[in-house]
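Engineer: Turn this into a structure:
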Amino acid sequence: MRLTLPIPFKLSSSSLSSPTSTISTTTSIIELQQHIINSNKPMNQLTKLFKEISIKWSSLTRSNLKVIDQILDPKMKSKSLKLFVNTKLKGDITLDLVRDELIRLNPIGELDGVEVLELPEDVNRELFDQHQHGSLYLPYSFVVPGGVFQEMYAWDSFFIVLGLIRDKEIRLAKNMLDNYIYQIEHYGMILNGNRTYYLNRSQLPFITQLIKLIYPTIPTKHSQSWLRRAIKASEKYHEYWTTGNHLVQETGLSRFFDSSPDGTSPPEIVHEVDRRDGKTAHERVRKFFRDHHQAGIPDYDILQYYDPINDKLTEKYMNNDRAMRESGFDTSSRFGMFNAKVLDFNPICLNSLLVQMEFEIHELYQLLHENLLKSLKPNHTEVTEEDINQMNLKKSMKKTEKKSKLWKFKSIERIKLIRKFNWDSDDGMFYDYDYVKGERRKYLFGTCFLPLWCGFASKLESELVVKHALKGLEAEGGLLVSNVDVGDQWDSPYGWAPLQLFGVEGMKKYGFEEEAERVALKFNSMVLKTWIRTGELWEKYDVKKCNEIVDLKFGYATNEVGFGWTNAVFTRFYDLLSNEGKKKLSEINEDIQQAEIKETIEETQVEKVKDENEILGNLIGRINELDPNRREELMKKLSINEVSLKTNLDSDEDWIEVGRENV
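Structural biologist: Here you go, the predicted model:
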């Protein structure tokens, strides 16, 4: 007879298989393999990931229904619960109204530890201590990126809304856009995030794109008034970016800037601690400057940014550090080591998006103008001047038409300036312009695709950018941020979802279908494989090694899970893929499933041998109790010895029967 054993087994932890099953009897490894293949077919991983992303929007949503969840800040040491409300910029809200609303929406006693406070007029003076900081009131629900980032972020929210629209979460998407508008009306801009320590800066602007996407969902009865309000907010936000310290008079282009008092450190820096040595981001920068200030570095004179006598970062460094955070690219060497010269630059990303913003405000005024016409003649027949005079709309229509032309002119003028200062015809590349030095910084960076994504690059410019950018930035998992590796998260070997989107959609817009498909498939393949292995979607990836593991020397040293923009870009890329591309992604999914099955079979074989040896060991123990003559006879018959416990079970099928007869 042949040995039969019960062998329980599980698929690997990353598998999405059916529940653990037990094999009651097997007669061979071949039968065991067939059992695993037939009765434990994993669910489709790709389908599962789409479902998880759709569900994840809910887990990442914050609202006034659970106000404590949105007030708690894992980035700050203080756990005080403060919610600040600004009632001064627009008089449609009071502190009492907000407090009453929160009491009504939350369970009894939930707000006992929450302070609802009026936002001070001089935030820089009165919120000087991190323990004084808190959350900023927003009226509508919103989706957070994930991880330690538990607030509504400016540019993250754009990508998140794209994902929400794709998953038909239209109401939540509109809520986030309405929060954009509310922030402009009550805080003067779209905030970096809705915390008091973000009140002095914004992030890259995308509001007009979202207005165009959301407007068709607005009920007709309210659409005109909502559109007027949205346009007004957009114009005010554009003014934020194109006046005062954001405007560089020498070039007519804009830059990043944080309006906090000179020399102040960003309060949120306290969370950027490297768990390996306990040092903050600024302590690591100081160490670098301490070690290099005598030898120097090519980017700039370290002594402008570091005081070696007092081992202290200078006011100039701090001002640039805060401005870097408005860019969203913290940290990188794009604007010099640690982005410490960002105030000296007209960035290609910001100015490209301002071109888009200006042109889209032009389009929104056109839409407003067309709607006025429709309100006169629903059947779209010709409208006479007499009709317009009778409806007293001539003045309004002329105004919208004039505004539309003005904004189109603004966008055209900015394109001319970008070509003058940011376009490098020798390299065939869009770079950031250092207006202090009067030269372009030839630092290849993923934002070079933004003129294509925004649609104002010429055909020749697009061809050159695609050629040179792919040569320098394309990797196994998509697009590198840059081709420079110095230990920053916004440099090589890392890749981030937003820059993948700019690259892929920019190339697709200009007819580079094959290249766009290839990069999108690379990125989605990496995200899918990493999710199957880790069960998470990540803030950023190592696109050279195609994993989530980061080894960062500067900035915050973690990789956060969630993650809003990764979720959105993954689903958006899938929709952009051709049928052949989708098939390839599915084949990757099937390959992973087969690898899991193979791994399971190998693990099961090991367990089978372990179980057989355990039985054999017990049998030998029983044999040892016999008299020496019978013991020697059995050991010889079973082909085993006490030292190695080796056995040849397959060739000696009757060993167990012999054992039973003799024990």
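
Engineer: Every contact and neighbour count from this point should use C-alpha atoms.
Structural biologist: Noted.

Engineer: Is the spatially most central residue of the chain in a helix, a strand, or coil?
Structural biologist: Central residue of the chain (Cα atoms, centre = their mean): Trp565, 3.6 Å from the mean position. Here Trp565 is recorded as helix under DSSP: H, G, I helix; E, B strand; the rest coil.

Engineer: Could you check how far it is from Arg62?
Structural biologist: From Trp565 across to Arg62, the span is 16 Å (Cα to Cα, to the nearest Å).

Engineer: name the helices or strands packed onto the longest helix seen in the chain?
Structural biologist: With secondary structure taken from DSSP state H, the chain has its longest helix at helix 579-623. In terms of contacts (3 or more Cα pairs under 8 Å, 6 or more residues apart in numbering; DSSP states H and E), helix 579-623 is packed against strand 7-8, helix 29-39, helix 45-59, helix 513-534.

Engineer: before we move on, back to that, I'd guessed the residue nearest to the centre of the chain sits against Ala497; true?
Structural biologist: Yes. If you go by Cα atoms under 8 Å, Trp565 and Ala497 touch, sitting 6.2 Å apart.

Engineer: Could you also give me the structure for this next sequence, so I can compare it with the first?
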Amino acid sequence: MTKQSNPLSPDQLFGQFFRDVQLGHVFTDSKTFVDSVPKSSPAEVIALYDTEKTKPDFDLETFIRTNFRVPEKVASNYVSDTSVSTAEHINRLWDRLTRQADTPEMGGSRIALPFPYIVPGGRFREIFYWDSYFTMLGLQESLETTPNSLELIQGMVDNFAYLIDRFGFIPNGNRTYFLSRSQPPYFSLMVKLLAAIEGHDVLTKYLPQLKREYDFWMAGKSLIPDGQNLHQRVVKIDTQTYLNRYWDNTPTPRPEAYRQEIELTDEAKEMGVKPEVLYMHIRAACESGWDFSSRWFSDPNSMALIHTADFVPVDLNCLLYDLELTLQDATSQTDDSTTPDDFESLSTRRKQAIQQLFWNDETGFFHDYDAVTKQQTPYLTLAGVFPLFFNIATSEQAARVHERLKDDFLQAGGWVTTLERSSQQWDWPNGWAPLQWIVYRGLQNYGFQETANEGRDRWLALNDKVFKATGKMMEKYNVVDASLTTGGGEYPNQDGFGWTNGVYLRLLKDTKPI
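Structural biologist: Sure thing, here's the model as predicted:
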């Protein structure tokens, strides 16, 4: 499929009208308007707005609700039966979180996908890239109880392949306002999950898309200017070694968080940060999936000092190591002009760099690396467990990470995301389902089963407790004090919730005797 030009996002389509809505506090959540669908063409809506807004009785919210289809939260009216088990509740909820193949919407921000898919839930009414892998873990466990689970897994992989074919990469989600960034690259893990069900030939089927995914992340490699070490998503470590960062070159506020970022601009200017630089680093953090965390800040209490694109993240480079291994495996089965040896040498160099660049012998943990200051960042986060998940760490490194996890990260309800107590949602005291899975499997890989089980059991118990009390599966949880709700972030905690459901079912499987 030939790459097509990108459709316009709501800020581009509606111009001043968009800005008036987002700065007018019409909706408490800036995402509501960008997900709304006009009932006529954008040009007609703008013309009508320009006429109507001068009238003395004009009301902006009434105008929007008259001329747009305003979305509701996913499964917002669903009444849970808390008398059933959490697992049964999840299996009943899959249908509520499923969207059928899309029909294109004139003027809407949703990018139509050709196959059914699972959305996270709540305000998240579209497919999200890295969420979907963890959702698939649960669908894989639901193959016997949910008849269309395999169809959904296959459809979601095919939807991501479609997005790669159309745009050259997998966007953050299927929205026009996500088309400048991706998310943590889990496509290779999705393909391998499907291959575990359908057979090894799945790898060769998706080899073209796996290669294009890799090409997207490595696109800046040949363009790094002399004397510099950063370009697009590529970081030059030495003449033979290239690693990666998160990046987005769109120097404007995100449409789905327009008001908040405009308001943050004044604070940033006072600190000497240019608006376009602020927006770039914010968008890069959104590509990381960790939006937001003190992990990305110079000062853990000031988002205006975010500088995500300066960092070489340990978790991203572990994911790309896995993509290189998958490409090595897939090309070994074909007559592809790229040989397995090419990807073997790339993955070997990346593995060596991960062990050396990110490892801190003093803290006994893996840290991110600041490519501008050329030193490790000080923060301890669960991103440092990814080398265990992908079997990159040495046994000595894994043993020290294990001790640090037990001593500092294990809390009453599972693994806390970072040790920094900030106002951001990807920090203490919050725990997130995908990271519970990464830690669990990472510890398993190195034989620390008892600790893995302890974290697993505490997380499942917390999920059960909250479900019985609220009838909900949450986006994130307070793992430090289960009597309190989660905090931080630019929106309230969401229920649904795709990746929590998936990880719950997958972890629950391992509590049962074989």
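
Engineer: would you turn the helices and strands packed on helix 579-623 of structure 1 into a markdown table with mean neighbour count?
Structural biologist: Output for those, formatted as a markdown table (neighbours: other Cα atoms under 10 Å):
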| stretch | mean neighbour count |
| --- | --- |
| strand 7-8 | 15 |
| helix 29-39 | 14 |
| helix 45-59 | 17 |
| helix 513-534 | 20 |
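
Engineer: So for Val98 of structure 1, which of the ones you listed sits nearest?
Structural biologist: Nearest to Val98 of structure 1, of all those, is helix 45-59, at 23.9 Å by Cα to Cα.

Engineer: which strands and helices sit next to that closest one?
Structural biologist: For helix 45-59 of structure 1, the elements it packs on are helix 513-534, helix 579-623, judged by 3+ Cα pairs under 8 Å, 6+ apart.

Engineer: By how much does the first one deviate from structure 2 on average?
Structural biologist: This means helix 513-534 of structure 1. Compared with structure 2 after the fit, helix 513-534 of structure 1 shows a mean deviation of 0.3 Å (mean Cα distance after the TM-score superposition for structure 1).

Engineer: Average offset of the helix or strand that that helix is followed by relative to structure 2?
Structural biologist: Using DSSP states H and E, the helix or strand that follows helix 513-534 of structure 1 in sequence is strand 541-542. Once fitted to structure 2, strand 541-542 of structure 1 is off its aligned match by 0.6 Å on average (mean Cα distance after the TM-score superposition for structure 1).

Engineer: Onto which residues of structure 2 does strand 541-542 of structure 1 map?
Structural biologist: Aligning strand 541-542 of structure 1 against structure 2 (TM-score structural alignment) gives residues 477-478.

Engineer: quick revisit: distance check, the residue nearest to the centre of structure 1 against Ser135 of structure 1.
Structural biologist: Separation of Trp565 of structure 1 from Ser135 of structure 1 (Cα to Cα) stands at 22 Å.

Engineer: What of Leu60 of structure 1?
Structural biologist: To Ser135 of structure 1, Leu60 of structure 1 is 17 Å away according to Cα to Cα.

Engineer: which one of those two has more residues nearby?
Structural biologist: Between Leu60 of structure 1 and Ser135, counting by other Cα atoms under 10 Å, Ser135 is the more crowded of the two (24 against 18).

Engineer: Once you drop chain neighbours, what's closest to the residue mapped onto the more buried one from structure 2?
Structural biologist: By TM-score structural alignment, Ser135 of structure 1 lines up with Arg110 in structure 2. In space, and not counting its chain neighbours, Arg110 of structure 2 is closest to Arg175: 4.6 Å by Cα to Cα, 6 or more residues apart in numbering.

Engineer: for Lys211 of structure 2, same thing?
Structural biologist: In space, Lys211 of structure 2 is closest to Leu327, 7.2 Å off (Cα to Cα, 6+ apart).

Engineer: for Gln45 of structure 1, same thing?
Structural biologist: Asn589 (6.3 Å).
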